[in-house]
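1. Provided below for reference: sequence and predicted model.
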Amino acid sequence: MPTVCGKTVGPIGYGLMGLTWRSEPLPQEVAFPAMRAALMSGANLWNGGELYGTPDRNSLHLLNEYFTKYPEDAEKVVLSIKGGLKPGILMPDGSPENIQRSIEECLTVLEGKKFLDQFECARVDPNTPIEITIAAIQKYVEAGKIGGISLSEVGANTIRRAAKVAKISAVEVELSLWATDIFENGIAKACAELDIPIIAYSPIGRGFLSGQLKSPEDIPEGDFRRYIPRFMGDAFYQNLKLVDEVNTVASKKGVTPAQIAIAWVRAQSERNGNPVIIPIPGASSESRVKENSADITLTEEEFAEIESIRKNFKPVGERYGAHGAHLMNA
């Protein structure tokens, strides 16, 4: 079993974004069963953030409430929280002053009900050297207030620079059948060389690879996916070709397309020189959590078939719109 911050985690984690990053956060009676289902399924690496929601109501508040009701689960969960943004704004600020503000606010909201196992800046601040940012976080590690440091959406050079300042416990990046950049841009290679596990967010392509979306109109109003190029206009329909092929493989195996997508990410772990890779699918219902957490293993023939599909498909549109594109792999 993989380890993060010296703690054993399951081969699949759980992303909390879908529970709180919406116009109205899910109520406890919906969110809590999903969270419990994740833990019971072995998905004990939980990934949240102070940016998932509003300053007054985000994933940290939900976590506080969850561990108030289920205090016995606190030691079972390995918690990773993203911060380091300007308050209420999706703009990175890796200055020591803002790192202090961000970590202190996270700890304040948690109220000691759950130890903060990992802290990571959601994006790299282009105006603050990564060495300064990591040194500021490391002070909290040395003080015993947080367990470790992880990175998010960083390039290979940034990973190596950060690792010279402090131990990096994980690197969070997007990875799915339609987002395989890390295998070409040196990120996976750098993590393998430094023995850093990769936390793969959006392994189902932000829900696209589940096959549930048939047209851009199926995306709810206000959903940020409406502003991502891959989900817009003709690009959406061109990308559906990948979903159709994945669905064909899933049908033959008797599983869902989402399960195939997650199984492919898991199968990349420690294959061909890759580091340990842990997918963190997000889901807002108990049934979907159980679906995503199912132990689906691909045969070598199935893996080869999916690889052939992937290599012959080129996604149409970028991963992010203009707003966040310049901060990817920074």
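-> Yep, that arrived. Numbering: from 1, shown residues only.
2. please count neighbours and contacts with C-alpha atoms only from this point.
-> Will do.
3. the one residue sitting closest to the centre of the chain and Gln118, how far apart?
-> Closest to where the C-alpha atoms of the chain average out (C-alpha atoms, centre = their mean) is Tyr201, at 2.9 Å. As judged by C-alpha to C-alpha, to the nearest Å, Tyr201 and Gln118 stand 16 Å apart.
4. can you show me the helices along this protein?
-> Taking DSSP state H, the helices of the chain run over residues 17-20, 28-40, 59-69, 96-110, 130-142, 156-163, 187-193, 233-253, 257-267, 286-293, 300-311, 322-325.
5. redo the ones you listed as a markdown table? Include distance to Cys5.
-> Below are the helices of the chain laid out as a markdown table (distance: least, C-alpha to C-alpha, whole Å):
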| stretch | distance to Cys5 |
| --- | --- |
| helix 17-20 | 21 |
| helix 28-40 | 18 |
| helix 59-69 | 20 |
| helix 96-110 | 17 |
| helix 130-142 | 11 |
| helix 156-163 | 14 |
| helix 187-193 | 15 |
| helix 233-253 | 34 |
| helix 257-267 | 20 |
| helix 286-293 | 22 |
| helix 300-311 | 30 |
| helix 322-325 | 29 |
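6. and here's the other structure:
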Amino acid sequence: MEHRALGSQGLTVGTQGLGCMGMSAFYGAIDETESLATLDRALELGVTLLDTAESYGPFVNEQLLGKALAGRREAATVATKTGVEITDDGRVAGLNGRPQYIRHALERSLRNLGTDHVDLYYLHRIDPAVAIEESIGALAELVAEGKVRHIGVCEASAATIRRAHAVHSLTAVQSEYSLFERGIEHNGVLDALNELGIGLVAYSPLGRGFLSGAITSPDDFAEDDWRRTDPRFQGENFDRNLDVVREVRRIAADKNVTPSQLALAWVQHQGAIAIPGTKRRRYLEENIAATQVTLTTEDIAAIETAAPHGAVTGDRYAPEMMGTLDG
């Protein structure tokens, strides 16, 4: 796999990363043996950026990565997150961007990951009760101490990104970005990243699996799959969004690639590092093959027609989760 710079602060990663959340939370049944085999295969295929968070489980996903990387920590660029407060007994207690919590969370994450440093440490969400300057100042202290190599923020507005970057240079911003979610192209975030030299890490680059073409009904989800609460997978929204997927499938078929590969190639073409999530080796291998897909001018034009900004209906989270987004 080729590597590219993520931002302008010296971090280089594979052109596609791996979102590890679903291995431990939110997407139905968990199989640790297959998850560990998937992580092994990812490293074999040249994936370097492994993305987790203390809230995934909670803690379980970080511990899984710690197990997978035991004895070979240098093989991966580990990204984890704080800012959603998790009590030591695993309860979610809301947003918390206070410096003392950030430090506590980082020390706990280091133990869970079995490492002495995190390569990329994000604020998972922006706490409106704490000035962003205070939160970033705490991250900057951890960088100075060598416990964190690079910092970033997730789901931040352009204004917040600029304020954060003024305190300490951000290496990356993680935002939802895909053919299903193109808001950052129109709200100033992408412009800010390009101007400031900050890398974009695109989570949910397959529209939470919708763009894979494998989902044909909300009934395809397990009872404990959180997508059952996602507005884009409900009622008329589902039917309308399925029309977009059908167009993506048609373009992919003409190009002799899978819909997932087409969608991931588009994200890569936009200059972002995609972190598609999977917990199975066969999907991992399909996704990584997208790094070898080249899109022509004609392909891009067809994709723009099939999935322009605004084509997808429904909010991307349920109301309580939408309230945690910055701006």
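-> Everything's here; your move. Because the structure is predicted, anything quoted here is derived from the model rather than measured.
7. hang on, the earlier thing: of the helices of the first structure, which is nearest Pro220 of the first structure?
-> Taking C-alpha to C-alpha, helix 17-20 is the member of the helices of the first structure nearest to Pro220 of the first structure, at 13.0 Å.
8. against the second structure, what's the mean shift for the closest one, could you check?
-> On superposition with the second structure, the average gap between helix 17-20 of the first structure and its aligned counterparts reaches 0.8 Å (mean C-alpha distance after the TM-score superposition for the first structure).
9. what span of the second structure is that helix aligned with?
-> With TM-score structural alignment applied, helix 17-20 of the first structure matches the range 21-24 in the second structure.
10. do the same with stretch 158-170 of the first structure
-> Using TM-score structural alignment, stretch 158-170 of the first structure lines up with residues 160-172 of the second structure.
11. trace Asp125 of the first structure over to the second structure, please.
-> By TM-score structural alignment, Asp125 of the first structure lines up with Asp127.
12. how near is that match to Ala306 of the second structure?
-> Asp127 of the second structure is 36 Å from Ala306 of the second structure, by C-alpha to C-alpha.
13. about what we covered before: give me the contact list for the match of helix 17-20 of the first structure.
-> 30-32, 35, 51-53, 56-57, 60-61, 277-279 (C-alpha atoms under 8 Å, 6 or more residues apart in numbering).
14. try stretch 84-104 of the first structure
-> 51, 54-55, 83, 119-125, 127-128, 130, 132-133, 136-137.
15. again with stretch 58-72 of the second structure
-> 20-21, 23-25, 32, 36, 39-40, 52-54, 56, 75-76, 80, 86, 90-91, 109, 112-115.
16. same check, this time on stretch 130-140 of the second structure
-> 96-99, 102-103, 121, 126, 148, 151, 160, 163-164, 167-168.
17. and what of stretch 247-259 of the first structure?
-> With C-alpha under 8 Å, 6+ apart, stretch 247-259 of the first structure has contacts from 204, 207, 209-211, 243, 246, 260, 291-292, 294, 296, 302, 306.
18. what range in the second structure does it sit on?
-> Going by TM-score structural alignment: stretch 247-259 of the first structure matches residues 249-261.
19. what sits against Asn127 of the first structure?
-> Asn127 of the first structure neighbours (C-alpha under 8 Å, 6+ apart): Asp93, Gly94.
20. who's sitting farthest from the centroid in the first structure?
-> Distance from the centre of the first structure peaks at Lys252, with 28.6 Å (C-alpha atoms, centre = their mean).
21. how far away is it from Glu302 of the first structure?
-> The gap separating Lys252 of the first structure from Glu302 of the first structure is 10 Å, by C-alpha to C-alpha.
22. count the neighbours of Leu107 of the first structure for me.
-> Residues lying near Leu107 of the first structure (other C-alpha atoms under 10 Å) number 17.
23. what's the nearest residue to the counterpart of it in the second structure if we skip its chain neighbours?
-> In the second structure, the residue paired with Leu107 of the first structure is Leu110, using TM-score structural alignment. Nearest non-adjacent residue to Leu110 of the second structure, counting by C-alpha to C-alpha, 6 or more residues apart in numbering: Asp116, 6.0 Å away.
24. could you do Ile278 of the first structure as well?
-> The shortest distance from Ile278 of the first structure to any non-neighbouring residue, by C-alpha to C-alpha, 6+ apart, is to Ile199 (5.0 Å).
25. got the contact list for that neighbour?
-> Neighbouring residues of Ile199 of the first structure by C-alpha under 8 Å, 6+ apart: Ala170, Val171, Glu172, Val173, Ile277, Ile278, Pro279, Ile280.
26. map Arg232 of the second structure across to the first structure for me.
-> Arg232 of the second structure maps onto Arg230 in the first structure, by TM-score structural alignment.
27. hmm, back to that, which of the residues in the match of stretch 247-259 of the first structure are buried?
-> The neighbour-count check on stretch 249-261 of the second structure (16 or more other C-alpha atoms under 10 Å) flags Arg249, Ile251, Ala252, Val257, Thr258, Pro259, Ser260, Gln261 as buried.
28. distance to Glu181 of the second structure added to those, as CSV?
-> Output for those, formatted as CSV (distance: C-alpha to C-alpha, whole Å):
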residue, distance to Glu181 of the second structure
Arg249, 17
Ile251, 18
Ala252, 19
Val257, 21
Thr258, 19
Pro259, 16
Ser260, 15
Gln261, 17
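29. tell me which of these is nearest to Leu11 of the second structure?
-> Closest approach between these and Leu11 of the second structure, by C-alpha to C-alpha: Gln261, at 25.2 Å.
30. for the closest residue in space to the match of Arg232 of the second structure that isn't next to it in sequence, give its distance to Tyr227 of the first structure.
-> Distances taken as C-alpha to C-alpha, 6+ apart place Gly317 nearest to Arg230 of the first structure, at 4.5 Å, with adjacent residues excluded. Using C-alpha to C-alpha, Gly317 of the first structure is found at 11 Å from Tyr227 of the first structure.
31. the two: which is more packed in?
-> In this view Gly317 of the first structure and Tyr227 are compared by other C-alpha under 10 Å, and Gly317 has more residues nearby, 17 against 14.
32. which residue in the second structure lines up with the more buried one?
-> By TM-score structural alignment, Gly317 of the first structure lines up with Gly314.
33. can you pull the contacts of its match?
-> Shown in contact with Gly314 of the second structure (C-alpha under 8 Å, 6+ apart): Pro231, Arg232, Asn237.
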